[in-house]
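Trainee: Next input, structure requested:
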Amino acid sequence: MSDKLLIGCVADDFTGASDAASFLAKSGMRTMLFNGVPKTEQSYEMDAAVIALKTRTEETGKAVEDSLEAVKWFQKQDACHIYSKYCSTFDSTPDGNIGPILDAILDECKEKSSIICPALPVNGRTVSQGKLYVNGVPLDESPMKNHPLTPMWESDLGKLMEPQSKYPCIKVTEEIMKGSKEEIEQYIAKESQGKEKFYLIPDYVKDEDAAKIAEVFGDMKVLSGGSGILTELGKKYCGKAEGAAMPSSATEGRGIVLAGSCSQATLEQIRVFQEAGHYSCKIDPVKLLDGTDTPERIWPCVLEESQGKEILIYSSDTPEQVKKMQDIGKEKVANAIEKAISDLAVLAEKDGFRRIIVAGGETSGAVTKKMGYDAYLIGESIAPGVPVMIPAENPQIRLVLKSGNFGQPDFFLRALKMTAKEK
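Mentor: The predicted model follows:
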């Protein structure tokens, strides 16, 4: 293990940060996750640090400013490498934030190039001929094209970056990636002639491709992408095999699932949870907005009706119902749901719940902010990219925060079981 901070990762939302942290921990790195840029001078024993921001949907100028603040914190820790982590479905529109953030990081670090590598094959995200696919379907033809916050109408990563970035992209296709490192470098040198700065888009179709990408591009100061290559980068940087000791995933106390995501995966996970006979309660955004329902009114009823069972509270709904809700006001509805779910998480913790599972990126960010924990140890994963997290300030708590699209159909059941200490 090194005494230096080997990699500093800045993530665009909290579930993206926990996703990245889980893949770094899998490589054997001592990994810490921070909710925002640390404000204290406390030191931690860590090889990798991940800072969770909210830049995925933030106003672009603020997103760039926040990202640079995180990068400068990493620079103070003498980080060897900077990694900009974004969604594995790229999550972008022509005026999206990924390009401006990457441009600013390249300029701050005085680097000429970086890679764009959003693929995560284990979760069905692949890049072929520079195009991003979701479960074999081009991004712009997948269900993600109708994402309520960041609709995805293009699958060519170069074309996605062109309207956003000051710098051009160079595709490094599967055929080129089959060459030696020297041959790939020669190709890049030829293609980048006359370019002030540029981005490289390597094809990444199979899990095994990560090792080659880490070998060829891992020495770069600035890298970017999803979580797919982070385990191989971690191995390259610290030379430690998988299977390093991790903190225990289990703790005492009841468990609760809080779901704000409306993804198809989360809707299926809710169905499986309910069919297993567990207690669930759906909250109505309209009643939250008009004050008919409040967390303080909902929670006592949930406690009484659940009769000691594991609990699911959700606002998730079908795309048709979501569209109806958005007619009221997308921001108003989202804010009401996030506030209610985060308030319910705090009420649950006060009543002895120690295992808290949250579905949805924005929802997870709201919950962690409300609970007030700023630093987390990273434990084992429930599913690829979804680790158990232990607040450094309260090691009795187990948090599991998943992006809406992640996890198996029985994910909620698995998470509750893995975090429960056997009696």
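
Trainee: can we go C-alpha only for contacts and neighbour counts from here?
Mentor: Noted.

Trainee: Do you have the helices of the stretch 151-300 of the chain handy? List them.
Mentor: In the stretch 151-300 of the chain, the segments counted as helices under DSSP state H, counting those that start in this stretch are 157-161, 174-177, 181-191, 209-217, 230-238, 264-275, 285-290, 295-306.

Trainee: The residue lying closest to V216 once chain neighbours are set aside and K212, how far apart?
Mentor: Once flanking residues are discounted, V216 sits nearest to K181: 5.5 Å by C-alpha to C-alpha, 6 or more residues apart in numbering. K181 is 9 Å from K212, where distance means C-alpha to C-alpha, to the nearest Å.

Trainee: Doesn't L132 lie inside a strand?
Mentor: Yes - under DSSP: H, G, I helix; E, B strand; the rest coil, L132 falls within a strand.

Trainee: Provide a list of residues in contact with it.
Mentor: By C-alpha atoms under 8 Å, 6 or more residues apart in numbering, the contact set of L132 is 89, 119, 125-126, 138-139, 155-157.

Trainee: Go ahead and confirm Y86 touches F14.
Mentor: No - counting by C-alpha atoms under 8 Å, Y86 does not reach F14; the two are 10.6 Å apart.

Trainee: ok, and for stretch 141-161, which residues are buried?
Mentor: Neighbour counts over stretch 141-161 (16 or more other C-alpha atoms under 10 Å) mark 142, 144-145, 150, 152-158, 160-161 as buried.

Trainee: Check stretch 114-123 too.
Mentor: 114-121, 123.

Trainee: Stretch 96-116 now?
Mentor: Those buried within stretch 96-116 under the rule 16+ other C-alpha under 10 Å are 96-106, 112-116.

Trainee: Next, the distance between the ends of it.
Mentor: Start and end residues of stretch 96-116 are separated by 15 Å (C-alpha to C-alpha).

Trainee: And this one, please, so the two structures can be compared:
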Amino acid sequence: MTILLGCIADDFTGGTDLAGMLVQAGMRTVQLIGVPDGPLPDDVDAVVIALKSRTCPAADAVAESLAALDALREAGCLQFYFKYCSTFDSTPDGNIGQVAEALLQALDSSFTIACPAFPANGRTIYKGHLFVGDVLLGESGMRHHPLTPMTDANLVRVLQQQVRGKVGLAETSVVAQGADAIAARFAELREQGCRYAVVDALSNSDLMEIGAACATLPLLTGGSGLALGLPENFRRIGLLAPHAAAGALPATGGWRAVVAGSCSLATRQQVARMREQAPSFHVDPERLADGADLVAEALEWAAAHGGGAPLLLYATSTPEAVQALQARLGVEAAGALVENALAAIAQGLVKLGVGQLIVAGGETSGAVVKALGVRSLRIGPEICPGVPWTSAMLDGAAPDGAARPLALALKSGNFGAPDFFLTAWEELA
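Mentor: This next block holds a predicted model:
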């Protein structure tokens, strides 16, 4: 069968976010971890290749994204999608713009859009400015992000600094008129020499109309919200039928655990809420830096406390504590220290019997899935907007050495209500 939509995500939580949106819309979807070295699955409508390219050097991000595009093109995908965070964050050198430009050139296309809006999670775009809730991006908690701080909400200006082609804007007044008006605006911008259009979006209905207007574009770029309007394009031309079981996952048992590395405000609130009601272990980054074997300590603690309530193991800290550690070790070394420790802890937890695992934070999720040897994820039910449960088959993980499924939720640090870690399990019942 033909794979309709081929997606490239710049981190792992963003990949599951996008894949979950597609499953909700009835597209059977698989997420692959890293560029595949063999044939893609042939029983799905959409494939998401999740990379760890958001914060790596721009040249590496471009090379890896082009390799992912090659795999998707070889599989015969009809349309392509570059997914980045709904807060449009990337390094100052501009991985978002540089990757988009490279993909556009590789596809021999002359125009695409940029629309990171995700209204269900409070990300909206008005007159080209990105809002997080009621505040501009540059005034939100993203201005303190330890790896990709965002201090400018004007997406036209931000993207223009990262690309050679001209960037234009499709404003709210146009979007409100529907798909035909949006498509007409795209034509105007192309005539003006624009290669990119930042597109305003205030609601899911806006995203549906934007998606319809993009039916014939070879490449789209945006957050996961933009995916809402794409499946209907394929249904309209008879290529996609409803799939009632698009999000079905195999049953999993075992212990339940949360591994949290994100230091976002949302994750800090979630950690604080769970600590009030469940056993918790603090993977103290400062103690890690001092050489303490917190991996062994954490797993010994987990072995003594597992089997009942979900366990919480967290390195989540305040922005001030993160900055202090970065000043001490350097930004990259500080991040790698924590990520590697949490990944080793996750490995140990699975060996102890954890069968249902939540990981909080994009960089942490990337480290964990690599440590577990996960190469693909089947996408299941949504826990909250942007966060689905997934299932990975782990070779040799069962007591008899056989493969067994692991239920895995990879949560972007900024997503989820304060009780997320306590209520997410209900979707697996």
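
Trainee: After superposing, what score do the chains get?
Mentor: Scored against TM-score structural alignment, normalised by the length of structure 1, the superposed chains reach a TM-score of 0.94; 416 aligned residues with a C-alpha RMSD of 1.8 Å.

Trainee: related to what we said a few turns ago, switch the buried residues of stretch 141-161 of structure 1 over to TSV; also include distance to V333 of structure 1.
Mentor: Putting those into TSV (distance: C-alpha to C-alpha, whole Å) gives the following:
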residue	distance to V333 of structure 1
S142	25
M144	20
K145	21
T150	16
M152	22
W153	24
E154	27
S155	29
D156	32
L157	31
G158	34
L160	29
M161	30
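
Trainee: out of the residues you listed, who's nearest Y187 of structure 1?
Mentor: G158 (17.5 Å; C-alpha to C-alpha).

Trainee: check contacts around that closest one.
Mentor: 130, 168-171, 201.

Trainee: switch to 6 Å and redo it
Mentor: Applying C-alpha atoms under 6 Å, 6 or more residues apart in numbering to G158 of structure 1 gives the contacts C169.

Trainee: That one -> structure 2?
Mentor: In structure 2, the residue matched to G158 of structure 1 (TM-score structural alignment) is V156.

Trainee: Distance-wise, check that match relative to I125 of structure 2.
Mentor: Using C-alpha to C-alpha, V156 of structure 2 is found at 11 Å from I125 of structure 2.

Trainee: hang on, the earlier thing: out of the buried residues of stretch 114-123 of structure 1, which one sits closest to L401 of structure 1?
Mentor: N123 (16.2 Å).

Trainee: distance of the closest one from M144 of structure 1?
Mentor: Separation of N123 of structure 1 from M144 of structure 1 (C-alpha to C-alpha): 14 Å.

Trainee: Ok, I116 of structure 1 next?
Mentor: 19 Å.

Trainee: rewinding a little: want to throw the contacts of L132 of structure 1 into TSV with distance to S364 of structure 1?
Mentor: Shown next, in TSV, are the contacts of L132 of structure 1 (distance: C-alpha to C-alpha, whole Å):
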residue	distance to S364 of structure 1
T89	18
A119	22
R125	22
T126	25
P138	28
L139	24
S155	27
D156	29
L157	27
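
Trainee: The lengthiest helix in structure 2 vs helix 294-305, what angle?
Mentor: When structure 2 is scanned for its longest helix (criterion: DSSP state H), the result is helix 331-352. On the basis of axes from the mean of the first three to the mean of the last three C-alpha atoms, to 10 degrees, helix 331-352 of structure 2 is oriented at 30 degrees to helix 294-305.

Trainee: what comes up buried for helix 331-352 of structure 2?
Mentor: Of the residues in helix 331-352 of structure 2, those buried (16+ other C-alpha under 10 Å) are 334-335, 338-350, 352.

Trainee: which of those sit farthest apart?
Mentor: The span of the buried residues of helix 331-352 of structure 2, defined through C-alpha to C-alpha, is set by A334 and L352 at 27.5 Å.

Trainee: A49 of structure 1 pairs with which position in structure 2?
Mentor: Looks like A49 of structure 1 aligns to V47 there (TM-score structural alignment).

Trainee: so what's that match up against?
Mentor: Residues counted as contacts of V47 of structure 2 (C-alpha under 6 Å, 6+ apart) are 6, 29-31.

Trainee: Can you give me the neighbour number for the residue lying closest to N135 of structure 1 once chain neighbours are set aside?
Mentor: Distance criterion C-alpha to C-alpha, 6+ apart; nearest residue to N135 of structure 1, sequence neighbours excluded, is G124 at 4.4 Å. Neighbour count of G124 of structure 1, defined by other C-alpha atoms under 10 Å: 16.

Trainee: State the distance from G124 of structure 1 to S88 of structure 1.
Mentor: Distance of G124 of structure 1 to S88 of structure 1, computed by C-alpha to C-alpha: 9 Å.

Trainee: Near the nearest residue to V338 of structure 2 once chain neighbours are set aside, how many other residues are there?
Mentor: What sits nearest to V338 of structure 2 in space, not counting adjacent residues and going by C-alpha to C-alpha, 6+ apart, is P285, at 6.4 Å. A count of nearby residues for P285 of structure 2, using other C-alpha under 10 Å, gives 23.

Trainee: picking that back up, please name every helix or strand in contact with the helix or strand immediately after the longest helix of structure 2 in the chain.
Mentor: Where DSSP states H and E defines the elements, the next helix or strand beyond helix 331-352 of structure 2 is strand 354-360. Counting contacts by 3 or more C-alpha pairs under 6 Å, 6 or more residues apart in numbering; DSSP states H and E, strand 354-360 of structure 2 is packed against strand 255-260, strand 404-411.
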